[in-house]
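Colleague: Mind folding the following:
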Amino acid sequence: MDGSALANPGRAGVRGLLRDISSLWISGFSLSMGITTNNMAKLGVVCQGLMMAWDLGFKFIQLELDFVIVLSWLTATTENFLLDVFPLICNCRSLIERAWVVQACHVYYEANECANALAKRGNYQQQLLTIYNT
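Modeller: Next up is the predicted model:
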């Protein structure tokens, strides 16, 4: 997705899940972010997912993102970001730079039906954050 989505805010429900090395479920979450852009929502899910992984004590993380632009914001060395996304980028980068290994990579949206289903729940849930342990 290109940066044009930044100009079109809408209601955002984001999702994330933690799986082990064999792709077995560990935990998941859906997060209602209210009215925001797609890119802000993706950054929000990255922050929430990394915080959960850290709190659960994981030390080796493969962060999979389906938005190339957000992936580049987290991995590029440039500091030329839009002001509205800059604080979230800084939060995500500070989480990534903790004492653990985080490898970020791109995956296609269609490759993760489970996370997509959780996102739909996030659009309509009443509470800000819901964690799914099973």
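Colleague: Every contact and neighbour count from this point should use C-alpha atoms.
Modeller: Fine.
Colleague: all strands of the chain, in order?
Modeller: 10-19, 25-36, 60-65, 101-106, 129-132 (DSSP state E).
Colleague: Need the ones you listed in TSV (columns: distance to Ala117 and mean neighbour count).
Modeller: Shown next, in TSV, are the strands of the chain (distance: least, Cα to Cα, whole Å; neighbours: other Cα atoms under 10 Å):
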stretch	distance to Ala117	mean neighbour count
strand 10-19	8	22
strand 25-36	9	20
strand 60-65	16	17
strand 101-106	19	14
strand 129-132	12	15
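Colleague: Please generate a structure for the following sequence too, so the two can be compared:
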Amino acid sequence: MAQLHDSSRVTTNQWACPTRGWVKLNMDGAVSRNSSFASIGRVFRCADGQWLGGFSVQLGNVSIFKIEVRALLEGLLISWRIGYQQLEVECDNALLVELILAGGAVDSHLTEMCLIHHLLSRNWKVLVHHIPRSQNTVADHMAKWMAANSTEIHWFKEPSQSAISLIEGIMFLL
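Modeller: Below you'll find the model as predicted:
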């Protein structure tokens, strides 16, 4: 069963590497101002901050909360399939994090929330944290890039050039 924890750590306004042996998943949703279509972006990185992969997909016209829920669900599914056993999830949607940590996914009428609960009940360690938006810039960039440019699912083995610039800036500050 997943171990859910909300970190009470002191946070700064920058992204931080996960603990050695853990993988960090940052996720975010975005809505295009031009088309009102929503998309999600997710980024996986290891303890030294190196890119393990990223994923973006456009979802259509849905609420921002449902976008964030879908981003978490897809991120957990991918993490489980890849075989990550220790996952630190960071999300800038405080309501979603609060619902997950309080067990609200169990009784939810949203199918995706029930699926999240099911995934979290598997045999792995998952830490869930709320973070300020300023710590989620790469995932936010991935989601916004997708919203503006494509309707297909994209898996990024390597970060895009624009994401590399953001990552290098973050790593310089660490």
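Colleague: With both chains overlaid, what TM-score comes out?
Modeller: The TM-score (TM-score structural alignment, normalised by the length of structure 1) is 0.83; 121 aligned residues with a Cα RMSD of 1.5 Å.
Colleague: And the strands of structure 1: which comes nearest Asn116 of structure 1?
Modeller: The closest of the strands of structure 1 to Asn116 of structure 1 is strand 10-19. By Cα to Cα, the value is 7.1 Å.
Colleague: who's in contact with that closest one?
Modeller: 25-38, 41-42, 44-46, 49, 53, 115-116, 118-124 (Cα atoms under 8 Å, 6 or more residues apart in numbering).
Colleague: Next: stretch 80-87 of structure 2.
Modeller: Residues outside stretch 80-87 of structure 2 that contact it (Cα under 8 Å, 6+ apart): Gly21, Trp22, Val23, Lys24, Leu25, Ser79, Trp124, Lys125, Val126, Leu127.
Colleague: could those residues go into a markdown table alongside distance to Glu168 of structure 2?
Modeller: Below are the contacts of stretch 80-87 of structure 2 laid out as a markdown table (distance: Cα to Cα, whole Å):
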| residue | distance to Glu168 of structure 2 |
| --- | --- |
| Gly21 | 22 |
| Trp22 | 21 |
| Val23 | 18 |
| Lys24 | 17 |
| Leu25 | 18 |
| Ser79 | 24 |
| Trp124 | 30 |
| Lys125 | 28 |
| Val126 | 26 |
| Leu127 | 25 |
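Colleague: of these, buried ones?
Modeller: Trp22, Val23, Lys24, Leu25, Ser79, Trp124, Lys125, Val126, Leu127 (16 or more other Cα atoms under 10 Å).
Colleague: Quick check: which of the strands of structure 1 is nearest to Leu83 of structure 1?
Modeller: Comparing the strands of structure 1 under Cα to Cα, the one sitting nearest is strand 25-36, at 14.1 Å.
Colleague: Off-centre distance for that closest one?
Modeller: 9 Å (Cα atoms, centre = their mean, to the nearest Å).
Colleague: With stretch 57-75 of structure 1 instead?
Modeller: 8 Å.
Colleague: cool, and stretch 115-125 of structure 2?
Modeller: 16 Å.
Colleague: give me the stretch of structure 1 that it matches.
Modeller: Mapped onto structure 1 using TM-score structural alignment, stretch 115-125 of structure 2 spans residues 91-101.
Colleague: Repeat that for stretch 67-78 of structure 2.
Modeller: Going by TM-score structural alignment: stretch 67-78 of structure 2 matches residues 41-52.
Colleague: after superposition, how close is that stretch to structure 2?
Modeller: Here stretch 41-52 of structure 1, set against structure 2 after superposition, deviates by a mean of 0.7 Å using mean Cα distance after the TM-score superposition for structure 1.
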